[in-house]
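Enquirer: Pasting a predicted model and its sequence here:
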Amino acid sequence: MVRREDGNWEVTRPGASRASAVAPTQAQAITRGSQILTNDGGGELRIHNTDGQIRDQRTIAPGNDPYPPKG
C-alpha cells in the first residue's frame, strides 16, 4: 500500500493498474489489505512509508513466508 497525492492510502495487488481499496489512514489500509489477502488465500502484504520505501512486510496465512521462523 502506498500513499496517494490526496493523502489517502491505496491498496493494490502486484501488477494491478487500479487500487483494490482506498482508505483515509494507513492503519485502515493495512486492515483492508489483510482482509483482501485472506480472501485470496494469503500472500505478502507490503507496507510502504510516505516516501515509497517498503517499511514492513507481513505474511498473511496461508501465504508462503520466504523467511519462516525456526523452532
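Expert: Noted; the coordinates are in hand.

Enquirer: From now on I want contacts and neighbour counts done on CA atoms only, so please keep to that.
Expert: Noted.

Enquirer: Residue 23 contacts residue 29, correct?
Expert: Yes - counting by Cα atoms under 8 Å, residue 29 is a contact partner of residue 23 at 5.3 Å.

Enquirer: adding another structure so you can compare the two:
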Amino acid sequence: MSKEEVTKNVWVTTHGDKWAVKIAGSDKVSKVFERKADALEYAKNLAKKEKTELISQKRNGRINLKNSYGHDNPNTPG
C-alpha cells in the first residue's frame, strides 16, 4: 500500500462529557455531539463516503465497535 492509499480510519471517542468524530492522523476533531448515537451516525456516513473503517470507543477508552466500509472483498460491488 502506497502512502497515497493509507486508510484514514474514522473514530468515535469521548470529548469531555460529549462525543467526537475524528479522522485518524488528524489533530483536529471533525465534529462534536451531545449523544453517541448522533456521533456514530455521522461517522458511519463519513466512513462510507471515504471507504474506510469506523471505530468506536466506550467512555473507558476500550473499542466496542469496528465496521469496515472499504473494499475488503474484491467480489463485492462497490
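Expert: Received, thanks. Given the structure is predicted, the values throughout are model-derived calculations rather than measurements.

Enquirer: shared neighbours of residue 23 and residue 29 of the first structure, which are they?
Expert: Common neighbours of residue 23 of the first structure and residue 29 are listed as 9, 10 (criterion: Cα atoms under 8 Å, 6 or more residues apart in numbering).

Enquirer: Looking at the two, which one has more neighbours?
Expert: Comparing residue 23 of the first structure with residue 29 by other Cα atoms under 10 Å, the one with more neighbours is residue 29, at 22 against 18.

Enquirer: Okay, the more buried one and residue 66 of the first structure: tell me how far apart.
Expert: From residue 29 of the first structure across to residue 66 of the first structure, the span is 23 Å (Cα to Cα, to the nearest Å).

Enquirer: for residue 46 of the first structure, same thing?
Expert: Residue 46 of the first structure sits 13 Å away from residue 66 of the first structure, taking Cα to Cα as the criterion.

Enquirer: Quick check on those two: which one has the bigger neighbour count.
Expert: Using other Cα under 10 Å, the more surrounded residue of residue 46 of the first structure and residue 66 is residue 46, with 19 against 8.
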